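S.K.: generate a structure from the sequence data that follows.
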Amino acid sequence: MKYKDIIEKMTIEEKASLMSGKDFWQTQDIERLGINNIFLADGPHGIRKQAEAADHLGLNESLPATCFPTAATVANSWNTELGEKIGQYLGEEAVAQKVNVLLGPGINMKRDPLCGRNFEYFSEDPYHAGKIAAGYIKGIQSHGISACVKHFAVNNQEERRMSIDTIVDERTLREIYLTAFEIAVKEGNTKTVMSSYNMLNGAYTNENIHLMREILRDEWNYDGVVVTDWGGSNDRVAGLIAGNELEMPTTAGETNKEIIDAIKSGKLKEEVLDEAVDRILDLIFTTEEVFNKPYKTEFDVKEHHQVAQEVAEESIVLLKNEGNILPLKDGIKVATIGDFAENPRYQGAGSSIVNPTVLDNTLECIEGSGIVSVGYEPGFERYGKKNQNKIDRACALAKEADVVLLYIGLDEATEAEGLDRQNMKIPQNQIDLLDAIYEVNPNIVAILSCGAAVEMPWIDKVKGLLHGYLNGQAGAKAILRIIKGEVNPSGKLAETYPVRYEDTPAFHHFPGKEVSVEYREAMYIGYRYYDSANVEVRFPFGFGLSYTTFDYSDIQMDKDGVTFKLTNSGEVAGMEIAQMYVACQSNEIFRPKKELKGFKKVFLNPGETQTVTIPFDDKTFRYFNVKTNQWEVEEANYTITIGASSVDVRLEDTIFIEGTNAPLPYDKEKLPSYYSGKANNVSEDEFETLLGRKVPVSTWDRSKPLGYNDTIAQCQYAKGGFARFAFRSISFSHWFLKKIGKRETANLIMMSVYHMPFRGVARMTGGIINMPMLDGILMIVNGRFFKGLRHVLKERSKMLKVAKGNN
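M.R.: Reported below is the predicted structural model:
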């Protein structure tokens, strides 16, 4: 232990006090030993340090900070160095606001396009996500503070995220859902990891010995701090035993007492607590060093805004350019249509909301861009309401223009933390607008703003399509610079765009609605499924157009990697993202058709040729063998392809790789869906064969009384009439608020009330309601109204007396 001398001077009470927050965002301090509290703040794409009363939902405004493009946007840059640069600027702002731990980046896989928080995650590919995340972490931590990679692990839906049990086989867990975290820990050297809310194969992630101890600590040699997601602690002592040091936010000393009692009873060894204290102290002392000497309390707002613009420019994806409608020629008359041009959709909603220092607006930026503007019309109501008058005015303006710039996408209430999307469509009123404009002016360039994949049945009615994703406070100007040709687009998609939602691999098993969610598609997510099952897609993984062309040639390969030549064969300088995919030619072990194992972004002037090398690493040929319970290499020939996307193969070669002679893990005859790759509708029997055990019952047991880990939504079948009435009131409030257009408020009810487990009422109220009071609430819920009410009042009185005595 690093801090044995300090720990020996501490009482058990002091040690326990360090295991949970002092308030909503700060850790506990111990003044007599010189241990300061440290500050944790949301910040995957900008610092969200709240000036007023703290909350976790983005209700209260935070201090101004640069709003960089979200992770889903930056992922399209495929530039690990750019990720590190963003991290450096985020770290600088965190120091200026005296933040010790920046809660990000988020690196959960995009298992399904409808996950409401996909805007905050990088990719559907773990190698890609891990490499960019490692860059972020290095940049943030270069300032001496800590990044906090999240949410560990398999947190891939927002609905019922605090109680859902994720059922996934071990190989898929390792290869798909943990690999990005492994890279973040081993290459990024993150000092902090945030555990997720959900359960994994029957145990909450922060209590999951296999995940927290055996993999994170023992295999990956992680020696940093694990912090719960806010309100994400279930059994505090079990979490501590698993290696989850810090519980956030404060529980006003309630769980500290649980730890002390567990030590006194012998349930918890004091050495386990000491180990946790040692890690917490290391985080406190190492991140406080920067604040123990003079540090900058301000940052250059203009410079940081410029960097946000550069990041957006490199992350925007050109998806269609029929007839080279882009870049716009000089003198072209342009009509700007769409509410998002005036009120940009530039970030997601929930705990990552940033209060931007500046916010570029298309209408203001267009004036100095050199574009000949004939005017602007909003064209549609932002939140989906039909308005024929706005469509008519937009069509009248479109008739006056040579080209229409149509700004469309998803609104803030559709993509939000705590909620999943209901479908993959953009609102019908926007499509109606597009249809109407097409009739009067077919020269349409659509600018799409959203943080996840959408269906595009309307794509034949646009000649140009630029996808800006959620591109931060400087995104509007970045888009215009690409439209004008001042910047050559170089982004490529970090997720596949299916033709329709029904084509997606998890369609039949997303989201889990009651007790559990089954990952029956196994490793076949994203392009791994579409390519293996030969499913037609709208845009493949890794796709993106440029204003120039690139030629690939002269592939050479040895045991260390691949070398080839890349030439800019067009007339415009630009950047190309070369992607390396690996395919095993053996069919003894089921695998996707190909998997991304390397990539490189290269800048080339017209006519320039560069020799590009993409090395092999420890992840290039490995697979996880469930019989040996370790990583193995299958002896076989492997096809190495270099491509401009997952399906646009430019070069190919084969290499023989010696294996580790591990036994075959599967009986091929019993897993036909997985060996064929057509794994989007696997039977329960076949999934159980893959799992090696029975799947748990996925529906609620309505005969049992409701308990701590049941949700408020389950009050619909509670024995207590008061609870059923409360449920109906909540449901009605949600419906009514949506009906009158208060969608964001309606969303908050779903996010912070409807799907909240009862234990969350105690964990998220900072000690206002404690667990004994919660016992009384559950009595009321389960039909013992008066007994429960007396219990609540009695425990409330007892708590107030204790608090008064402590003061």
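
S.K.: CA atoms for contacts and neighbours, from now on please.
M.R.: Noted.

S.K.: can you list contacts of the longest helix anywhere in the chain?
M.R.: When the chain is parsed with DSSP state H, its longest helix is helix 785-806. Residues from elsewhere that reach helix 785-806 (CA atoms under 8 Å, 6 or more residues apart in numbering): Gly720, Phe722, Ile769, Pro772, Met773, Leu774, Asp775, Gly776, Ile777, Leu778, Met779, Ile780.

S.K.: which of those fall in helices?
M.R.: Per DSSP H, the contacts of helix 785-806 map to helices at Phe722, Pro772, Met773, Leu774, Asp775, Gly776, Ile777, Leu778, Met779, Ile780.

S.K.: stretch 256-266: which residues count as buried?
M.R.: The neighbour-count check on stretch 256-266 (16 or more other CA atoms under 10 Å) flags Asn256, Ile259, Ile260, Ile263 as buried.

S.K.: which one of the residues you listed sits closest to Tyr438?
M.R.: Asn256 (64.0 Å; CA to CA).

S.K.: what about the spatially most central residue of the chain, distance to Tyr222?
M.R.: In the chain, the centroid-proximal residue (CA atoms, centre = their mean) is Tyr121; its distance is 2.7 Å. Tyr121 is 22 Å from Tyr222, where distance means CA to CA, to the nearest Å.

S.K.: and this one, please, so the two structures can be compared:
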Amino acid sequence: MAPSDFSKADIPNIVEKLTLEESIALIAGVGFWKTHEVPRLGIPAIKVSDGPNGVRGNHFFMGTPAKCLPSATALGATWDTNLIETVGAKLLAPEAKLRAAAVILAPTCNIQRSPLGGRSFESFSEDPHLSGMIAAAYVKGVQSGGIGTTIKHFTGNDKEDDRMAYDSIISPRALREIYLMPFMLAEKYAKPWSYMTAYNRLNGVHLSENPILKETLRGEWGSEAMIMSDWFGVYSVSESINAGLDLEMPGENKWREWEKTSRAVTARKVTARTIKERAAKVLEFVQKCAKGAPEVLDGDGEERTSESAEDAALMRKVAAESIVLLKNEENLLPLDASKLKKVAIVGGSAKAFVLSGGGSASLKPSYFVSPYDGIASALGNNVEVTYTEGARTFRTLPSLDNDLVTTSGEKGWIGTWFNNGDDKVTAVGKPVKTQVMDETNMMISNSAPKELTSKYWTLELEGELKPRAVDTQFEFGLTVAGRAKLYVDGALVVDNWTLQRRGQSFFGLGTSEETGVVLLKKGVKHTVKVVFVNVRGPAEGDADEALMDTGAGVRLGGAPVIDADEEIKAAETLASEADVAIVVVGLNADWETEGYDRTTLALPGRTDELVEKVCAANKKTIVVTQSGSAITMPWKESAPSIVHSWYLGNATGDSIADVLFGKVNPSGKLSLTFPKRLEDVPSYGHFHSEHGTIRYAEDLFVGYKHYQNVKTEPLWPFGYGLSYTSFSYSDLKISKPSKSAGEGISIKVSLGLKNTGSVVGSEIVQLYISHPTTSEVTHPPAILKAFKKEVEIKPGESRVVEFELDKYAVSYWEERINKWTIETGEYGVKVGPSSDNLLLVGRVVLEKVDVFEWNGL
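M.R.: Just a heads-up that it's a prediction; the model follows:
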């Protein structure tokens, strides 16, 4: 029978037939990316794939080229649920099928307590309503294409440092109104097929064994989803099974193997019946996948890449729609290429490979357009373009993917694999495999060749650097999860083997980068060789030479040595000689990544100095910033035009150019607040883990709610974004409350919206609620409860924008009775283009007859 025939299986009947051994096997994964199969009963395996901003497939190392979407913060900045649903259905679901995956491990909808969070870029917003509605659209779109989603990380996983141990101490009310709300909205409107638990503890108990799984997710919300762990996020056998965690992932170094779990049954710490309950949820999940994507289950399992003009256009559209115009003095933008003779492009991100944040979001793009290439292409051949880096923005030296060739001229270098001998670190015998590798940042993980017979192995990498045009002092950087040495023309240049420095690379398993400088001669093909072993070396104070069995990695980077002062002077000169200067700066996947948090909101190195000096050299300077979360901009007043572009994926350069040259009228609005300084962030002073405890002391006042409450002006407010046109708001109408089936209450709101400018534009209308001032309970001054994106409004055109508010728009979590509650009194209804510019204000009064309490959805 075909694997997809499981779509017609009688699950209760199959569960009854399961042996205890089969039941235990089903509740843990196999390898890194699959569930367990049981051929005897026709139960197929299901493959999953990482997917925050694209579907990578099985391998970090030598992966299948894929479409990389904008970061989640960028998707949130579109405020366009229709567009996100389309992206899910037309881009993500087909990509999963191309990777032979039935499930995407996404979306991430944790709350951004602080922009310092390493994975802030991977979550949609600081606001739970925006985050939840975008997440629901994402889930709905993907699952309409027959592919499952895994919404994550449930819950309170809002930083990276110490993530497997820290205890998020969150008040019951903040937990419900802020941190659970995005998941609840996704469950209410889209019903994800699975949930992923977070690594951390919540109020004392790890999420993989927390009562919240049964009490809230299953009990109150009535979710039928399967619940899986994050990778290596299980810390017990019986506790996690009894708590309702259905599937442990991955299936390597797992807790739920036969001996441990059967002993737990014998000890009556868990029952066979409970194990079968968990197995039943896994089987229900497998059946949904069989029904949704039978072609995936019945296919050959091979990963493929496919590109089309339609896909490229949609990628470019969603990227452009997310870009936020922050400042535009004297209408400097949009640019008219026909009126320009010379343009200076400056900045460390202009030509850099800045695709997405790091970690699970990483993938190999099927194509990439840099900001420089996108802008230069839009300018055409009649405009002179000058360029200099100006100031470095990278944390580790850039990969050499495009600098190395094999002796036969292919892109990349030759990798040769050997088994190691008894000493664990010396290659013995003949090579077991030789292959061309077209990447120099290699998270090998579980992708070492199957031909290796020893768990200890050596990888030798050798290639030639493309000749330089002039003699160049060149700095190499070597980072490893294991140990390695770098040789150039046979001479040792970097030793990251003998004595190492433990670092944060490779999900915290790797070293700090070690560097060395070599003179590269003009016109010479220098030979580069790296010898890597998957056993880490000793470090000062840490002699443990651990085997990197599932986490091996090696990264070679490099760049010419520069004189930082001369680079900035060159940038000033080029800017002064140009009609317009465009500065492209920001962060990258080294700064914002899974595994560790940022320590500052400042741009790297001398970037701020560069921007300030270029702005002084040319009064027509446009600053384009790239980051997945907030950054500070001390040069804000000096820059006449500022565009924030997030991480935009494959179409980065083209989408930026579309906005700069007016092909797209920007309509994105900030999905998080940009503070003036780190000290203004609501979680400042209590964001870190204190001996394993994180106190969410800002409570309800996350993001814009804090800034409004303490009357602190941010750099850029939540929901803010400019356009090349203008809009007027008028005629606010608010209905009296009425009863609504299922929702308990309905309040209808309408207003007039008019394009008062001269070009077609789209506007995001935001509605905020304020609670009665007579309340004895503390409430934020204004809370986002509805939004709508009106697209392509013509000059002079007027539209009526309508909202219907439900019970959650006017409720709060009453801690004394553990229920959602509505109070009597006068509620404010505020509507406008951003959280700090609410142009229309009205009110609605709720009488005693409108008040009620409830649990569940």
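
S.K.: just how off-centre is the longest helix of structure 1 within its chain?
M.R.: For helix 785-806 of structure 1, the separation from the chain centroid amounts to 40 Å (computed by CA atoms, centre = their mean, to the nearest Å).

S.K.: taking helix 771-781 as reference, get the angle to that helix.
M.R.: Inter-element angle recorded for helix 785-806 of structure 1 and helix 771-781: 170 degrees (by axes from the mean of the first three to the mean of the last three CA atoms, to 10 degrees).

S.K.: which stretches of the stretch 201-350 of structure 1 form helices?
M.R.: Assigned by DSSP state H, counting those that start in this stretch, the helices in the stretch 201-350 of structure 1 fall at 209, 236-242, 254-265, 270-288, 301-315, 339-342.

S.K.: CSV for those, including distance to Cys395 of structure 1?
M.R.: Listed next are these as CSV, based on distance: least, CA to CA, whole Å:
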stretch, distance to Cys395 of structure 1
helix 209, 61
helix 236-242, 60
helix 254-265, 62
helix 270-288, 57
helix 301-315, 30
helix 339-342, 14
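
S.K.: ok, which of those helices comes nearest Ala578 of structure 1?
M.R.: Of these, nearest to Ala578 of structure 1 by CA to CA is helix 301-315, at 15.1 Å.

S.K.: give me the mean distance between the closest one and structure 2.
M.R.: Its matched residues in structure 2 lie on average 1.5 Å from helix 301-315 of structure 1 after superposition (mean CA distance after the TM-score superposition for structure 1).

S.K.: in structure 2, what stretch matches stretch 470-485 of structure 1?
M.R.: Mapping stretch 470-485 of structure 1 onto structure 2 (TM-score structural alignment) gives residues 647-662.

S.K.: quick one: buried residues of the matching stretch?
M.R.: Going by neighbour count (16+ other CA under 10 Å), the buried part of stretch 647-662 of structure 2 is 647-661.

S.K.: and if you look at stretch 30-49 of structure 2?
M.R.: Under 16+ other CA under 10 Å, the buried positions of stretch 30-49 of structure 2 are 30, 32-37, 42-49.

S.K.: one more: stretch 324-343 of structure 2?
M.R.: In stretch 324-343 of structure 2, counting by 16+ other CA under 10 Å, buried: Val324, Leu325, Leu326, Lys327, Asn328, Leu332, Leu333, Pro334, Leu335, Lys342, Val343.

S.K.: got the contact list for whatever residue of structure 2 lines up with Ile640 of structure 1?
M.R.: Alignment note: Ile640 of structure 1 maps to Val829 in structure 2; criterion TM-score structural alignment. Shown in contact with Val829 of structure 2 (CA under 8 Å, 6+ apart): Leu767, Tyr768, Ile769, Ser770, Val841, Gly842, Arg843, Val844.
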